[in-house]
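Novice: here is my input; please provide its structure:
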Amino acid sequence: MTEQARESGVSGTLGSVFLIIVVVAGMGVLMVAVISQPHPQNVPAMTAEVIKTANSLSLRHDGGNTLTRGDFKILVDGQDKTAAFGDPATWSIGQTLQYTGYNSTNPAKTIQIVYTGGGSAQVIEQLMV
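Specialist: Below is the predicted model of the structure:
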C-alpha cells in the first residue's frame, strides 16, 4: 500500500467520523430546543350571555370553568370595566353580573372576557351587545 493510499483512507475515515459528530450534535441541539419549550398555559374555557333590557345590561355565565377574581377582566368597548360588574370573588355557571355603568344613550357594542392569569392576557369570550 502506498503512502498516498493510506493517507486517503485515513482522511476518508476522519471525514466520516467528523460528519457523524456534526449530525449527532445538531440533532442534540434540536432536541434540547424542542424539549425545553415552556408548557402551554392552561386557559379556562367558558361561555357567557349578554342580557340587555331598556335600562340595564348584565352578563350570565352559561357554562365552562369558574373564573376567580384577579384571573379575568371584563372589557366593555375595549375599556376595563370589571369593577362595574361587581368584581366578584368567583364567577361560575348560572351567576349573573349586573353592569352598573350602563348608559342607554350610548350603549356598549362589544364585551370581552379576558383571562389574565398566568401573566398573559387572552380573550376567552367575545360578545356583541
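Novice: drop to CA atoms for contacts and neighbour counts, all remaining ones
Specialist: Will do.
Novice: what does stretch 34-45 rub up against?
Specialist: With Cα atoms under 8 Å, 6 or more residues apart in numbering as the test, stretch 34-45 has contacts from 64-65, 67, 115, 118, 124.
Novice: now do the same end-to-end measure for it.
Specialist: Across stretch 34-45, the straight-line distance between its terminal residues is 27 Å, by Cα to Cα, to the nearest Å.
Novice: before we move on, the earlier item: most neighbours among the contacts of stretch 34-45, which one?
Specialist: Y115 (23 neighbours; other Cα atoms under 10 Å).
Novice: excluding chain neighbours, what is closest to that residue?
Specialist: Using Cα to Cα, 6 or more residues apart in numbering and skipping residues adjacent in sequence, the residue nearest Y115 is F72, 4.4 Å away.
Novice: following up with a second sequence; could you model it the same way so I can compare the two?
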Amino acid sequence: MSDNHTGAISEIVGALILTSLITLVIGIIAVGFLSQGTPAYVPAVRIDLIQVGSDDLVLIHRGGDTLHRETTRIYVNGIDRTIQFQREDDPGTWTTWNVGERLVYNGTYTSVRIVYSGSDAPALLFTNE
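Specialist: Predicted coordinates for the structure are as follows:
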C-alpha cells in the first residue's frame, strides 16, 4: 500500500502562487496611481535690490542659476518691465543674467517681482513686498 499525499501540497502551492500574483498586480497598480511625476524645474537664485539715487532700481544676481530673458519676467509696480532692464556692464538688451551681474531700470517703484515662466506653472523667484 502506498499512500500518495501530494494532493494537498499542490493546492497550497497553487494558493500561494495566486496570492503572490494578486499582491504583485495590486502593487504595480498602486505604484502607477500613487507615483508623482518629476517636479517642474524652477531656478534657485538669490537677488538683492538696491535703489541708486531717486530713479535707478538695481537688481543684483548674488548666486544661483543663470536666468534667461525668455523665461524670466520682471514686474515693476505690477507691469512687465523685463525688456526695459539693461545690464550695467552692457547697456544693450540682456539675454542671460548670471551671478554677479546687475540689471538696471530707470524709474521709480513700489513693488518688484521676478517670476520664472519656463515651467508648467509660473514660479515667484523674488519679491520686495
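Novice: now what about the TM-score between them?
Specialist: The TM-score (TM-score structural alignment, normalised by the length of the first structure) is 0.68; 112 aligned residues with a Cα RMSD of 2.8 Å.
Novice: show me the helices in the first structure, by range?
Specialist: In the first structure, the segments counted as helices under DSSP state H are 3-35.
Novice: residues contacting A121 of the first structure?
Specialist: Counting by Cα under 8 Å, 6+ apart, A121 of the first structure has contacts 114-115.
Novice: please report the distance of it from V43 of the first structure.
Specialist: 10 Å.
Novice: now do V24 of the first structure
Specialist: According to Cα to Cα, V24 of the first structure and V43 of the first structure sit 37 Å apart.
Novice: mind checking which of those two has more residues around it?
Specialist: Regarding V24 of the first structure and V43, a neighbour count based on other Cα under 10 Å identifies V43 as having more, with 15 against 12.
Novice: tell me which residue of the second structure lines up with that one.
Specialist: Taking TM-score structural alignment as the alignment basis, one finds that V43 of the first structure is matched in the second structure by V42.
Novice: quick check: V112 of the second structure touching D80?
Specialist: No. The pair formed by V112 of the second structure and D80 falls short of the contact definition of Cα atoms under 8 Å, at 9.8 Å.
Novice: now do the shared contacts for these two.
Specialist: Overlap between the contact sets of V112 of the second structure and D80, as judged by Cα under 8 Å, 6+ apart, is given by I74.
Novice: comparing those two, which shows the higher neighbour count?
Specialist: Neighbours were tallied for V112 of the second structure and for D80 using other Cα under 10 Å; the higher tally belongs to V112 (21 against 14).
Novice: sorry, back to before: the residue nearest to Y115 of the first structure reaches S120, doesn't it?
Specialist: No. With contact defined as Cα under 8 Å, F72 of the first structure does not reach S120; the gap is 10.6 Å.
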